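Trainee: what's the 3D shape of this:
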Amino acid sequence: HKRIALLYFFTTLAFFGAGGVEALLIRTQLAQPNGKVLSPDEFNQLMTMHGVTMIFFFIIPMTTGAFGNYLVPLMLGARDMAFPRLNALSYWLFLGSGLFLYTSVFLGKAPNCGWFCYTPLNTRTFDPGLNVDFYALGLIFNSMSTTAGALNFIVTVFKLRAPGMSLNRMPLFIFAILAVSLSLIFALPSLTTDLVFVELQRKLGFHFFDVAHGGDPLLWQHLFWLFGHPEVYIIILPAMGIATSIIPTFAKRKMIAFPLVALAELLVAFIGFGVWAHHMFATGLATTTLVFFAAASMMVVIPSAIQIFAWLFTVNLGRPDFRAPLLFIGGFIALFVIGGLSGIMFAAIPFDQATTDTYFVVAHFHFIIFGAAVFPLLGGLYYWFPKVTGRMYHERWAQASFWVTFVGTVVTFFPMHIVGLLGMTRRVYTYEPHLGWDAYNLSETIGAYILTAGLLMIVANLLWSRFRGVPSGPDPFYGGTLEWATTSPPPPYNFAVIPRVSSPYPNWDREDREEDVRRFERGMLVLETGHETPASTVRDGFLDEVLDMPSEYRRARARGVARKGARRGMSSVPYAQRVARPNGWWGIAVFVATEATLFGTLIGSYFDLRFKAHHWPPPGVPDPKIAVPLILTAVLVATSVPMLLSVRFARRGLAGPTCAALLVALVVQCGYLAMQIHLYVDDLHHFSPAATAYGSIYFTLVGAHHAHVVVGILLNAWLLLRFATGGSRYRLVGLEATAFYWYFVDVLAVIVTLTQIYPSL
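Mentor: Down below sits the predicted model:
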């Protein structure tokens, strides 16, 4: 997990550099009226790439992929993430999506429709080139990467905590990562649906957003902001988690109101899903709708304010040591409050409508996205740099870099409030003189170069310290969480003995750390016979079992001593009698939640188009059949019985009956799929998905369901081949997970079929 984290770190750092160069070119173009640095098309491409890069290829992967991957197992007392291979896959998908997107820059076909790429600007009528296709396909693969990472984090947090780390003893950083991961699981499917819709419309002539054929242009905005506004909190929550790690360390006391802060982090993520139309106040939505979303926009202030007051009280009641990491957190709080106050102003509907698409919005957005999200990242770089490298950074140079970066940030983004109120709209590539914008734009450009200088000072400090810094030792700051209980840098196995936890700040519990030494000497929970990590129960963190994890490195031997009885003290309860669900089951459960959300957006889109249509289906399209789809669905649902029986047989160790039950289920499922494909082709002969919005959403929804049936059939076929050679504990986990997936597919089949035949009911 640490190597993957470093891969994420350096890759996102490269993308950050690219996004920074794009920002400097934009600011240089706007430094004076009638700028000639960029052409209009070049400006549109750079502006779009800057937004997409900073959000999708820097902030989110840096906070989750780099910081999360490195720190979460260490803070939990684990030796790896729950699914190491999935972790690696998520990185390579991320890298591939980024390289694919930046290929468009060198081809002169970079996305040029803005980072939210509104329709109709994203349709072939207005953008016939490949620009939007690079945008859509690149972000689809990026979403797959991020979803895989979020799934991994959720299962890791639920299942791989050290013994004794119940949910109420998790570090606040872990609560933040958990909130972010849950948000990603439920937010990304709407973006993926949106991107698939636009690609189908561009390449196959579908009509999701085409009014002339029954489509709805606002459907793009609804789906995009169903992801887009939770995404703001996805960006800010890891920053809050970093703040809650740094503040107690340098305030030299535990966080004030710890349970409230943990709850507030989860509430920020939850409330964020009810605020998406906050971005659509100028689209003509009903006033009653706007009032609801305005109220929701104000509600999110409550959990944010809880955290701000907790941070300030913790510093005030402690003995703060204002070293560089804490300075960056102080800057974060100041910028977050400024950005939050301007955000509350947007909850006032008339003000929002008056300032929509002006630089006032750009100012608010950057105070939150850069000031509030990036400053804790910079503080976190300094804070955990000794842990990752084993060397200290240069403190005075670090403090100087903070002040330069802070001044550059304020000088760059604060004047945007004023120029926005003066009427300057976003996305303009130049402007005429004598509008009163000249001085403000020049100061913003100067601020951007000051900000760049501050960031380069940070890079120079860390590079110099990596090779010339003094050795840091394992715990130079006397931090409270478990990553400071091991060496710097940590060994491949993280901990010589799995630590005991009895509070949210386990490194400050000296008795527990002394007990770890005694357990190491007795050989308890050393786990030196392979790449092993303990699994725990979800709620209370009780020890459940030892997992053999896939690994490339040779067996870790703590202090070079091979100890016998590594599993001494472990639970000896047979797997079939355990109450706690295994990692594989939790993984498929989170995946099912993602797929349920995906189909929720598809079905929601179906009814959005239906309620805005005068006739459904439109004239000339036959009403859907009722009897045959219902009969086929009943047949598919019946396969739950052999799937259930196969699990029961496998738990008893009966490989033959398990294979027989799986074979029965597989044959029936294949028959169902064959009949459904026949009906699908028959429908294509009667009406086309490229003729009306009804046909577009009908064939997309039904086709997506068929694709999920294919996935289930492939899983069953793979399990049948595996069980043909005998059963095992891991094959049983795979069977339980696949059976759970099929139960979901069966329920989904009922919902999709009822939606499909709805016009005929």
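Trainee: use CA for all of it now, contacts and neighbours both
Mentor: Will do.
Trainee: can you give me the helices in the stretch 251-400 of the chain?
Mentor: 258-271, 287-299, 301-317, 324-346, 349-355, 359-366, 373-389, 395-421 (DSSP state H, counting those that start in this stretch).
Trainee: Out of the ones you listed, the one nearest Arg468 is which?
Mentor: Shortest distance between Arg468 and these, using Cα to Cα, is found for helix 373-389: 11.3 Å.
Trainee: In that closest one, which of the residues would be classed as buried?
Mentor: For helix 373-389, the neighbour count (16 or more other Cα atoms under 10 Å) marks 373-389 as buried.
Trainee: Looks like Asn122 contacts Asp133 (just checking).
Mentor: No - using Cα atoms under 8 Å, Asn122 makes no contact with Asp133, being 9.0 Å away.
Trainee: For this protein, which segments are assigned as strands?
Mentor: 532-536, 543-548 (DSSP state E).
Trainee: got TSV for the ones you listed, with distance to Asp216 and mean neighbour count too?
Mentor: Shown next, in TSV, are the strands of the chain (distance: least, Cα to Cα, whole Å; neighbours: other Cα atoms under 10 Å):
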stretch	distance to Asp216	mean neighbour count
strand 532-536	48	24
strand 543-548	50	18
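Trainee: Export those as a markdown table, with columns for distance to Ala439.
Mentor: Formatted as a markdown table, the strands of the chain follow (distance: least, Cα to Cα, whole Å):
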| stretch | distance to Ala439 |
| --- | --- |
| strand 532-536 | 59 |
| strand 543-548 | 62 |
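Trainee: The structure of the following sequence is requested for comparison with the preceding one:
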Amino acid sequence: MNDIPASPAASDRPASATVPRRPRAGRLSRVPETGTAPLDEATLRRLQEMWETRPGWRGWLSTVDHKTIGLRYLVTAFVFLVLGGVEALIMRAQLARPNETLLTPEQYDQLFTMHGVTMIFLYALPVLSGFSNYLWPLVLGSRDMAFPRLNALSYWVFLGAGILLYASFPAGQGANAGWFNYVPLSTAAYDPGPNIDVYALGMVLLGISTTVGAGNFVITFLRMRASGMSVARLPILVWGTLTASAANLLAVPSVSLAFFMLWLDRNAGSHFFDTTADGRPLLWQHLFWIFAHPWVYVVVLPAMGIVSDALPTFCRRPIVAYAAVALSTVATMLVGFEVWLHHMFATGLPPLALAFFGAASMVISVPSAIAVFAWIATIWTGKPVFKTPFYYFAGFVLMFTVGGVSGVMTAAVPLDWQLTDTYFVVAHLHYVLLGINVFPVLGGLTYWFPKFTGRLMHERFGKWTFWVTFIGFNLGFFPMHISGLLGMPRRIYTYPEGMGWDTANLLTSIGAFVFAIGIAMFIGNALVSARRGARASANPWNAAGLEWATSSPPPPYNFAILPSVRSRDPLWQPDANVPRPGYLLHRGREALGVTPLMGEPDVILKMPEDSYAPFVLGVASTLVFVGLLFHSTQFTALAGLACGLALLSWLWPRRSLGQREPFAPQGTTPAGKVAETTAIRSEDETLALPVGSAGEHAGGWWGVLTLVVTETALFGYLIFSYLYLASQSAQPWPPDGLPKLGMSGLNTALLLTSSVFVWLAGAFVRRARSWPAFWSMIAGIALGIAFVTIQFFEWHDRPYGLATHLYGSLYFTITGFHMAHVMAGVLMLAALAFWIARGYFDGRRDAALTIGGLYWHFVDVVWLFIFSVLYLSPYWMRGR
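Mentor: Here you go, the predicted model:
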């Protein structure tokens, strides 16, 4: 590693470059932790004991360390990558020659579907989640994610969903309708086996994992950053994952709802997609592509963030146009939500819709082009160091350009009509979803491998691996463009001779096997290097990010002294090695919370200990879906009870947290010792911070806020489905006459009144009046129970059921979802009432009350929209 040069001299750099002089070539100094003075051994040992996971199986099941969870994501995603790759190789062996009989049509359908499911849902995003889980607290200068236990739960649910999706595959009953799962092909009439049920339930479970993880990333960005790290100083890596996570909160509910509605059609007799009962198969495409098009950017933007963050290290200068790249990341996702209909150009859309969405699909290339030009300019104006990660990142830029150009081609409506359902689209998808994902992942793994393991990957073998992978990928997938232009349709398991596709398919099959050899070489290099690779220093690449300011691999607490940031490239600043004040928190597991925009110190957060609750909840959640798969009410109920008990254990308040006087800063005294005080000093100010705080200081308040966002999206998609189907129906709406407003109006008044009493309970607690607070909460609970009771009576009095007709399916599904939220809220309020009576809350410690109240008010507001749509809108529709 002694051939990584120092940064260029000032005379060699553009005037806009701000990279300071770095260590000379051959003298890579170990950068101290953000320039702070070393701590004594007793303090370091205390931090190690507080944050370290205990050894053995107990620690393996209970750990909430973000680094361990990140590595688990990476390893598990690579296992699924290998599985998906094996499935692809079998299919390419089938398609290598005409009239091949290696597979039957059914076997090919299952391989085709599971390959898509695996690569898109079980590899592409989870592998990026692995990077983000491991790196985010390090690049942000924090000790952990905002919700360590949610982080662990996200992994266990992901693992359970992956196992569930593959459970029926070895028995020859895997999903077989394509990863897009179009209806009516996937309905019970055409696919009556368990194949699609496994897929539907597995995807709903996977959606829970994705949503939980996304919320955790968003709150970590808002709260868990180094002092001084404003949004203008965030690493680009964070922008990519943050944007993808925000999109997941809004998009995943769409596909989860679509799969749940399909499961109801198949197992409960509902009619959402049933054309014989006025259902609409096109609703599936709307719900699926509202999710799936943003999902393309979900698996691309974090990969782009990896390149934008790591590429400047090998160009020896900061990325060009940081602000433009960050804004283009956000703009790409915003426009990505608007163009889902370009997957549906061939479905008979009105010309105005074709024109609008075709233009929007063209526009989305603009922010992507900004990032490409920024990468090229960074390479051009820098002095590249040709190490293995640089090869992968440069290769990614080429893959990104090819995938983007073919995407713009399909945005043109007339050309899209010609290319739809041909192998040209398959080629585009592989360049976008595989090339733009795999190359940054392999480069990122090589780049951060020293941070993960403390060792370097073999450099020469790494370059060989890159060239084998690069050649194999392009040999495998570029000829697919030719096959598509020659008219080869996608989703066929064989083809006759004389169609002109023989040579292109043979090249594609050869390239797929060469690409697989490259992946195998990379895995072998990683496994050998993890044990025998050269040992790495803290910063072997002379990089600029905070993750390189601590040891390789990092200690359990990441940073003994929490860093203070003054620039986007803290280790490339002239004073990077000069001791300056930092923040030492070692009275239990503690982390620093900051203000969302400016990154100013705001609160000292009490972080949770290791816990079995995430593992138990993850297993129990998986078993709930297993019970649904087997239609076992008793098994499902028992698994649901286990989920409830795990949640209760998770959320149970602890008296021991309490409040303590805040302290934080450490600086160097004249004697060179660490000085502890009872305030954080910020230049001329003294700022006292709350500890384990209340209100919006509490992490749980931000967590429930993200829950409200994603649940709002869920109910929004339910209402969209209702309005879409109502607008398409040729039958009277509702078919059994207008709804009666008397009982439903009373129920609305009861639910809104309950919110008043819940608010009063919180107000009384803050005034230290426990018993008025208790009885106010009891009144809120009683009104909630009254709402549930009246709703059950209303259900019973309806002359139709879920399976009677389309309106019944919509009515009972929408009100059923809301009823589930109300019942969960009543249980939550009951727990809060119990804790009030036991004296767990006081004027300073009331975070759980604030969180519970926020959730309950959200449930009440949602009912206002449901009441307006289900009960009031039919009167307006009949009056037209």
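Trainee: Gly808 of the second structure maps to what in the first structure?
Mentor: Matched by TM-score structural alignment, Gly808 of the second structure corresponds to Gly695 in the first structure.
Trainee: so who does the nearest residue to its match once chain neighbours are set aside touch?
Mentor: Distance criterion Cα to Cα, 6 or more residues apart in numbering; nearest residue to Gly695 of the first structure, sequence neighbours excluded, is Pro689 at 4.1 Å. Contacts of Pro689 of the first structure were listed using Cα atoms under 8 Å, 6 or more residues apart in numbering, and they are Phe206, Gly695, Ser696, Ile697, Tyr698, Phe699.
Trainee: Max pairwise distance over those residues: which two?
Mentor: Phe206 and Tyr698 (10.9 Å).
Trainee: tally of neighbours for Phe78 of the second structure?
Mentor: When neighbours are counted by other Cα atoms under 10 Å, Phe78 of the second structure registers 19.
Trainee: Can you tell me the closest non-neighbouring residue to it?
Mentor: Counting by Cα to Cα, 6+ apart, the residue nearest Phe78 of the second structure is Tyr123, at 6.8 Å.
Trainee: Quick one: map that neighbour onto the first structure.
Mentor: With TM-score structural alignment as the criterion, Tyr123 of the second structure lines up with Phe58 in the first structure.
Trainee: my guess is that match contacts Phe15, does it?
Mentor: Yes - here Phe58 of the first structure reaches Phe15: they are 6.2 Å apart, a contact under Cα under 8 Å.
Trainee: which of the two has more neighbours?
Mentor: For Phe58 of the first structure versus Phe15, neighbours defined as other Cα under 10 Å are more numerous around Phe58 (24 against 21).
Trainee: contacting residues around the more buried one?
Mentor: Thr12, Leu13, Phe15, Phe16.
Trainee: which one of those residues sits closest to Arg581 of the first structure?
Mentor: Among the contacts of Phe58 of the first structure, and counting by Cα to Cα, the member closest to Arg581 of the first structure is Thr12, at 34.7 Å.
Trainee: Would you mind finding the match for the closest one in the second structure?
Mentor: Using TM-score structural alignment, the equivalent of Thr12 of the first structure in the second structure is Ala77.
Trainee: What sits closest to Gly241 of the first structure if chain neighbours are left out?
Mentor: Phe173 (4.0 Å).
Trainee: Map that neighbour onto the second structure.
Mentor: Checking TM-score structural alignment: Phe173 of the first structure goes with Leu237.
Trainee: Quickly note the distance from its match to Leu128 of the second structure.
Mentor: 11 Å (Cα to Cα, to the nearest Å).
Trainee: cool, and Ala374 of the second structure?
Mentor: Ala374 of the second structure is 22 Å from Leu128 of the second structure, where distance means Cα to Cα.
Trainee: With Phe112 of the second structure instead?
Mentor: Taking Cα to Cα, one finds Phe112 of the second structure at 23 Å from Leu128 of the second structure.
Trainee: Also Gly852 of the second structure?
Mentor: Taken as Cα to Cα, the span from Gly852 of the second structure to Leu128 of the second structure is 32 Å.
Trainee: Neighbour count for the two, which is higher?
Mentor: Counted by other Cα under 10 Å, Gly852 of the second structure and Leu128 do not tie: Leu128 has more neighbours, with 26 against 22.
Trainee: can I assume that one is in contact with Met304?
Mentor: No - taking contacts as Cα under 8 Å, Leu128 of the second structure lies outside contact range of Met304: 10.6 Å.
Trainee: Find the nearest non-adjacent residue to the most centrally placed residue in the second structure, please.
Mentor: Central residue of the second structure (Cα atoms, centre = their mean): Ala214, 3.9 Å from the mean position. Sequence neighbours aside, Ser245 is the residue nearest to Ala214 of the second structure in space, at 4.4 Å (criterion: Cα to Cα, 6+ apart).
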